[in-house]
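> sharing a model prediction with you, sequence too.
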Amino acid sequence: MKTFSKSLLVGLLAIGFSSAASAEEIQVAVAANFTAPMKAIAANFEKETGHKVTPSFGSTGKFYAQIQNGAPFDVFLAADDETPAKLEKENGIKAGSRFTYATGKLVLWSAQEGYVDDKGEILKKNTFSKLALAQPKLAPYGLAAEETMKKLGLYDTLSPKFVLGESIGQTFTFISTGNAQLGFVALSQVYEDGKLKSGSAWIVPGNLHNPIRQDAVILTKGKDNKAAAEFTKYLQSEPAKALIRTFGYDV
């Protein structure tokens, strides 16, 4: 009996050590708009696989520059489809790894209750002093905001009031702290489970800007990383897609 128990213990320890040895770590560059869903997805993935995910959040444009300069990322979740396509043409990704993981939605948001009406008429009234948006050259959501205002014929009128964030995350901070009365952010930053978490908002109709298709790729550094392949596969799974939808994205 003692011999059996000892053998069983040795076997269980061997399995544990083998599992730990096969676990890998991946560095993931993530567009700031996807911060909340990424944290939830990473936690679920780590629990299921034992792999460790270390995410970094920021603007797509800055991540592209960092990747070009040798930043040690294995996977890149961009806020557009153009940047990953560019990296693909430059042979900077694992062949065949590019896919759209989400389609984002733009929202005009204020931290103040009742400040933004549900049709965005406040933009035409122009009664505010500061309007925040992400830098269009760095962040696709900023570009979508710019396209929206031009489509509405309000860009020239409103541009003197712009407060530009380096990323959609910084833009959200400008608004949430009151440094700007309102601004354009990602729906995922202010909605959860289909409900507005705080303040007031207008969900911008999709016909006012180009689609915000967000693509993911395995970068050259991560092409032989087993965890990177498993993570991108998990990102396309039904549980991950269901979670992504709860943050206001289309999948």
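Now that the structure is in, tell me what you want to look at. Residues are numbered from 1 along each chain as shown.
> drop to CA atoms for contacts and neighbour counts, all remaining ones
Noted.
> list the contacts for F57?
F57 is in contact with A29, V30, A31, A32, T35, counting by Cα atoms under 8 Å, 6 or more residues apart in numbering.
> can you pull out the helices in the stretch 51-200 of the chain?
60-68, 82-89, 122-125, 140-151, 155-158, 168-176, 187-190 (DSSP state H, counting those that start in this stretch).
> three-state assignment of A43?
Under the three-state scheme (DSSP: H, G, I helix; E, B strand; the rest coil), A43 adopts helix.
> neighbours of it, just the number please.
13 (other Cα atoms under 10 Å).
> adding another structure so you can compare the two:
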Amino acid sequence: MKPSRLISTLLVALVATVSNAQADEISVAVAANFTAPMKQIAEVFEKETGHKIQAAFGATGKFYAQIKNGAPFDVLLAADDETPTKLVKENAAVAGSQFTYAMGKLVLWSVKPAIVDQAGEVLKKGGFDHIAFANPKLAPYGAAAVETLKSMGVYDTLQPKVVTGESIAQTYQFVSSGNALLGFVALSQVLKDGKIEGSSWVVPAKLYSPIRQDAVILEKGKGKPAAEALMKFLKADKAKAIIQSYGYELS
């Protein structure tokens, strides 16, 4: 092999070695409503940084319990701001790392057309056997659904018809499968290319408390380059564009 080619080969190997040494892998707990955007964000993030993400999706309340019991998560992308705040106060997350990455929107949705009207009057008229929403004790979107029903004065009336999912993902399955004719889900779950199939009502923000979704680095992720890089990436324009494309607002 010619000296010049040998040097070139060695340089490529050296760059690859340095790159691999700098690459990091993190475990990220992600609120179920953020599944689709996170998968897209992770793909871009990994290509641009070389870092790897192992993502788990589920209910924020369940993640809190798992983190407190020692689950090896490095970062939490919650469906609320209360859980990250609590983890920081309990020294289970890094102070100063918390920020709002998205503002969630609640939608009443049916996979069938002409079921949900544009004013949510179906909740008062009835004509359905089951309505689904996520467990309000575990999922902020479930809590928002309860607030909405109470704001409309129909919570007590509809209680016998309620089917509760352990997460917003399971709630979506109840509705998409037809086991519940309609239900409250995250707008991000049903918005495809700017459109929603079936019938829907985007619930006015005045009917429920703001769904401020915060990210935070957990104690196990403290000092990890990939954790810090992910937080930075979530604030960048590319990530913001993806987040907004799924119907979220930015704080």
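Received it, and whenever you're ready, just let me know what you need. Computed from a predicted structure; not experimentally measured.
> TM between them?
For these two chains in superposition, a TM-score of 0.98 is obtained (TM-score structural alignment, normalised by the length of structure 1); 250 aligned residues with a Cα RMSD of 0.9 Å.
> coming back round to it: any chance of the contacts of F57 of structure 1 in CSV, plus secondary structure and distance to F247 of structure 1?
As requested, the contacts of F57 of structure 1 are exported to CSV (DSSP: H, G, I helix; E, B strand; the rest coil; distance: Cα to Cα, whole Å):
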residue, secondary structure, distance to F247 of structure 1
A29, strand, 19
V30, strand, 16
A31, strand, 14
A32, helix, 13
T35, helix, 10
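> coming back round to it: let me have the helices of the stretch 51-200 of structure 1 in JSON lines, adding mean neighbour count and distance to I41 of structure 1 as columns.
Shown next, in JSON lines, are these (neighbours: other Cα atoms under 10 Å; distance: least, Cα to Cα, whole Å):
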{"stretch": "helix 60-68", "mean neighbour count": "18", "distance to I41 of structure 1": "19"}
{"stretch": "helix 82-89", "mean neighbour count": "18", "distance to I41 of structure 1": "21"}
{"stretch": "helix 122-125", "mean neighbour count": "14", "distance to I41 of structure 1": "35"}
{"stretch": "helix 140-151", "mean neighbour count": "22", "distance to I41 of structure 1": "22"}
{"stretch": "helix 155-158", "mean neighbour count": "14", "distance to I41 of structure 1": "37"}
{"stretch": "helix 168-176", "mean neighbour count": "22", "distance to I41 of structure 1": "19"}
{"stretch": "helix 187-190", "mean neighbour count": "24", "distance to I41 of structure 1": "14"}
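> would TSV of those with distance to E230 of structure 1 be doable?
Shown next, in TSV, are the helices of the stretch 51-200 of structure 1 (distance: least, Cα to Cα, whole Å):
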stretch	distance to E230 of structure 1
helix 60-68	21
helix 82-89	19
helix 122-125	44
helix 140-151	27
helix 155-158	43
helix 168-176	27
helix 187-190	25
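> point to the residue nearest the middle of structure 2.
Geometric centre of structure 2, nearest residue: F34, 2.4 Å, by Cα atoms, centre = their mean.
> hang on, that residue packs against V185?
No. Applying Cα atoms under 8 Å, one finds F34 of structure 2 not in contact with V185, separated by 11.6 Å.
> in structure 1, which spans are strands?
For structure 1, applying DSSP state E gives strands covering 25-31, 52-58, 75-77, 99-104, 106-110, 131-134, 162-165, 182-186, 191-192, 195-196, 200-203, 212-218.
> rewinding a little: closest to V190 of structure 1 among the contacts of F57 of structure 1?
For the contacts of F57 of structure 1, the minimum distance to V190 of structure 1 (Cα to Cα) is 11.7 Å, reached by T35.
> that closest one maps to what in structure 2?
T35 of structure 1 maps onto T35 in structure 2, with residues paired by TM-score structural alignment.
> next up, the contacts around that match.
The neighbours of T35 of structure 2, taking Cα under 8 Å, 6+ apart as the test, are F57.
> 10 Å instead, please
Neighbouring residues of T35 of structure 2 by Cα atoms under 10 Å, 6 or more residues apart in numbering: I41, A55, A56, F57, G58, A169, S188, Q189.
> return the member of those nearest to Q213 of structure 2.
S188 (13.0 Å).
> was I right about that closest one contacting A36?
Yes. With contact defined as Cα atoms under 10 Å, S188 of structure 2 reaches A36; the gap is 7.8 Å.
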